[in-house]
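*Asks:* pasting a predicted model and its sequence here:
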Amino acid sequence: MGVVVRPVTRSDIPAVSRALAEAFDDDPVSSWMLPDAAKRPVGLARLFGAEIRYHHLAGGGAELAETPEGVIVGGALWDPPGRWKQSTLNSLLGFPAVARALGRHLRAGAGAVHALESAHPTEPHWYLAAIGTTAAGRGRGHGKALLNSRLARCDAEGSPAYLESSKKENIPYYERFGFEVTGEIALPDGGPTLWKMWRNPR
């Protein structure tokens, strides 16, 4: 299929951030945190850029999918066991970029983060914080390749994997990779529901 998956480098961050912003434009959590559809693409790209730069890149779990021509069409942001929570220092370093991304909706974003952290499993695992592809990359195996890349490592290490699905219709897709729903997380202040999904190694 011509699918290439490789680690994200610092120079890739803007393109990966834009790809994920496109992928999450209609996401219920994104729409709730950034209700202005016209401003959402820029806000999401800034948010993903901050998360990758100040957290995921250092953990070695940020991967991208690109065409043979080098066009980035998707990304997956994984955190290794014991490193899913952002450090205080990196939170402070990334705060200006996050505040710029969310603007007056910063409080909603903080509430979402607190809810997800409170419900996060304590058993060591690889955490899939975000995965998505652009419209151009959909239906061509890029998402599958991104998932299988890290899940193969999970299986080799004997490590479980965990994610939160923000769309109920995506649950069957993740189930095909061995994930199972273990609970629900309702975001505060009328926010949407997410589904906790866990995968034991194979």
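*Replies:* Received the coordinates, thanks. Numbering: from 1, shown residues only.

*Asks:* going forward, measure contacts between C-alpha atoms and count neighbours the same way
*Replies:* Fine.

*Asks:* tell me the contacts of Glu51?
*Replies:* The contact partners of Glu51, taken as Cα atoms under 8 Å, 6 or more residues apart in numbering, are Gly94.

*Asks:* shouldn't Glu63 be in contact with Ala76?
*Replies:* Yes - the criterion here is Cα atoms under 8 Å, and Glu63 meets it with Ala76 at 5.3 Å.

*Asks:* below is an additional structure, to be compared with the one above:
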Amino acid sequence: MAAASIIAPVLDSTMMIEKRSSTADRVAADPLSSQIRVVPPHEYEKAAACLVEAFKDDHVVRYSIDTPDRGHWSEEERYELHKQAMEYVTYAHCLKGLVTTVGPDYDAVALWLPPGKNIDDLLTICRSGIWRLSYKLSKEGKERFFKEFLPLLATTKAEVLGDRDDRSWYLNYIGTKVGSRGKGYARQLIEHVSAVADQAGQPCYLESSHDINVKIYGKMGFSLRKQIWLTRSEEEIRMDVMVREPIKTLEEKF
């Protein structure tokens, strides 16, 4: 669950739309896929609303917002900035990545970066509104987000995956609305993409900020590879880096 590195080149949106269609087609035989749909850019606010709710108290997501130099802000002001940041990132993934949802009202949402893709090009940063964080975050918030958080994620992913970095599926965020938890929605969203990754022999990668998630993701084939820490807050914040290796089919084994 973490924000992507947001500074590098990607393919244009037309090619990404083709990629979305290809992804959906390749898992059409999976009964889960009939319940899942790709979120188009014009629906980004509804998808983001799910993630805003799911991560409203997450200490990693709020790391750049809950800073000492914004101690005078009310919780309403902090929450509004959290909402805006999540909308920027969700829209960027709609433009250049893959955003999927399941449930009758965007009950669970996942933000993926397919192999070789990112949301770091100048056009996407401008169109999505991510550039606004450079002045909406406080001085300490910018230090945490741009100089600590993003570089740490990018460096760690490259170290863990090595030459497979550009051939992996990156799960940046996945969240479920409070009232929709326990229905298996998150599992459906992950398995929807991991089936494609298996077919292509590609790993899936994520960072998690909660102890219980190591066990939950472990049941979906992810294994803990590394632990990393954010160190600028009063207490260090740990993230668990996990990788799901592609599972071979019986045909591939024999």
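*Replies:* Received the coordinates, thanks. In this text, all values refer to a predicted model and were calculated from it rather than measured experimentally.

*Asks:* quick one: common contacting residues for Glu63 and Ala76 of structure 1?
*Replies:* Leu146.

*Asks:* can you list the residue ranges for strands in structure 1?
*Replies:* Secondary structure of structure 1, counting by DSSP state E: strands at 4-7, 62-66, 72-79, 126-133, 161-165, 180-186, 193-199.

*Asks:* leaving aside the residues next to it on the chain, what's closest to Ala92 of structure 2?
*Replies:* In space, and not counting its chain neighbours, Ala92 of structure 2 is closest to Ser128: 5.1 Å by Cα to Cα, 6 or more residues apart in numbering.

*Asks:* and the residue most central in space within structure 2, how far from Leu122 of structure 2?
*Replies:* Residue closest to the mean C-alpha point of structure 2, counted by Cα atoms, centre = their mean, is Asn172 at 1.6 Å. According to Cα to Cα, to the nearest Å, Asn172 of structure 2 and Leu122 of structure 2 sit 19 Å apart.

*Asks:* just Lys157 of structure 2 next, same as before
*Replies:* Relative to Leu122 of structure 2, and taking Cα to Cα, Lys157 of structure 2 is found at 22 Å.

*Asks:* which of these two has more residues huddled nearby?
*Replies:* Between Lys157 of structure 2 and Leu122, Lys157 has the larger neighbour count (other Cα atoms under 10 Å), namely 24 against 15.

*Asks:* what's the counterpart of the more buried one in structure 1?
*Replies:* Under the alignment by TM-score structural alignment, Lys157 of structure 2 pairs with His120 in structure 1.

*Asks:* check Glu251 of structure 2 too.
*Replies:* So, by TM-score structural alignment, Glu251 of structure 2 is left unmatched.

*Asks:* list the contacts of the helix or strand harbouring Glu251 of structure 2.
*Replies:* Applying DSSP states H and E as the criterion places Glu251 of structure 2 in helix 250-253. For helix 250-253 of structure 2, there are no external contacting residues (Cα under 8 Å, 6+ apart).

*Asks:* try 10 Å this time
*Replies:* Helix 250-253 of structure 2 has contacts (Cα atoms under 10 Å, 6 or more residues apart in numbering) with Gln199, Ile247.

*Asks:* repeat for stretch 180-197 of structure 1
*Replies:* Counting by Cα under 10 Å, 6+ apart, residues outside stretch 180-197 of structure 1 touching it are 27-33, 108-109, 111-116, 118-121, 161-168, 170-172, 174-175, 178-179, 198-200.

*Asks:* from these, which land in helices?
*Replies:* Using DSSP state H, the subset of the contacts of stretch 180-197 of structure 1 located in helices is 28-33, 108-109, 111-116, 118, 171-172, 174-175.

*Asks:* quick one: buried ones out of these?
*Replies:* 28-33, 108-109, 111-112, 116, 171, 174 (16 or more other Cα atoms under 10 Å).

*Asks:* just flag the most distant two among these.
*Replies:* Largest separation among those by Cα to Cα: Ala108 and Tyr174, giving 26.8 Å.

*Asks:* output the residue interval of structure 1 matched by stretch 187-205 of structure 2.
*Replies:* Mapped onto structure 1 using TM-score structural alignment, stretch 187-205 of structure 2 spans residues 144-162.

*Asks:* what count of nearby residues applies to Gly137 of structure 1?
*Replies:* Close neighbours of Gly137 of structure 1, defined as other Cα under 10 Å, add up to 21.

*Asks:* which residue sits closest to the aligned partner of Leu57 of structure 1 in structure 2 in space, ignoring its chain neighbours?
*Replies:* Counting by TM-score structural alignment, Leu57 of structure 1 corresponds to Cys94 in structure 2. Nearest-residue entry for Cys94 of structure 2: Pro41, 5.0 Å, with adjacent residues in sequence omitted and distances by Cα to Cα, 6+ apart.

*Asks:* just give me the match in structure 1 for the one you found.
*Replies:* Pro41 of structure 2 maps onto Arg10 in structure 1, by TM-score structural alignment.

*Asks:* burial count for that match?
*Replies:* Applying other Cα under 10 Å, we find 10 residues neighbouring Arg10 of structure 1.

*Asks:* ok, now how distant is it from Leu147 of structure 1?
*Replies:* Taking Cα to Cα, one finds Arg10 of structure 1 at 21 Å from Leu147 of structure 1.

*Asks:* ok, now Ala62 of structure 1?
*Replies:* Applying Cα to Cα, the value for Ala62 of structure 1 to Leu147 of structure 1 is 12 Å.

*Asks:* so which of these two has more stuff around it?
*Replies:* Legend: neighbour count by other Cα under 10 Å for Ala62 of structure 1 and Leu147, higher for Ala62 (26 against 19).

*Asks:* is it correct that that one is in contact with His56?
*Replies:* Yes - Ala62 of structure 1 is in contact with His56 according to Cα atoms under 10 Å; the separation is 5.8 Å.
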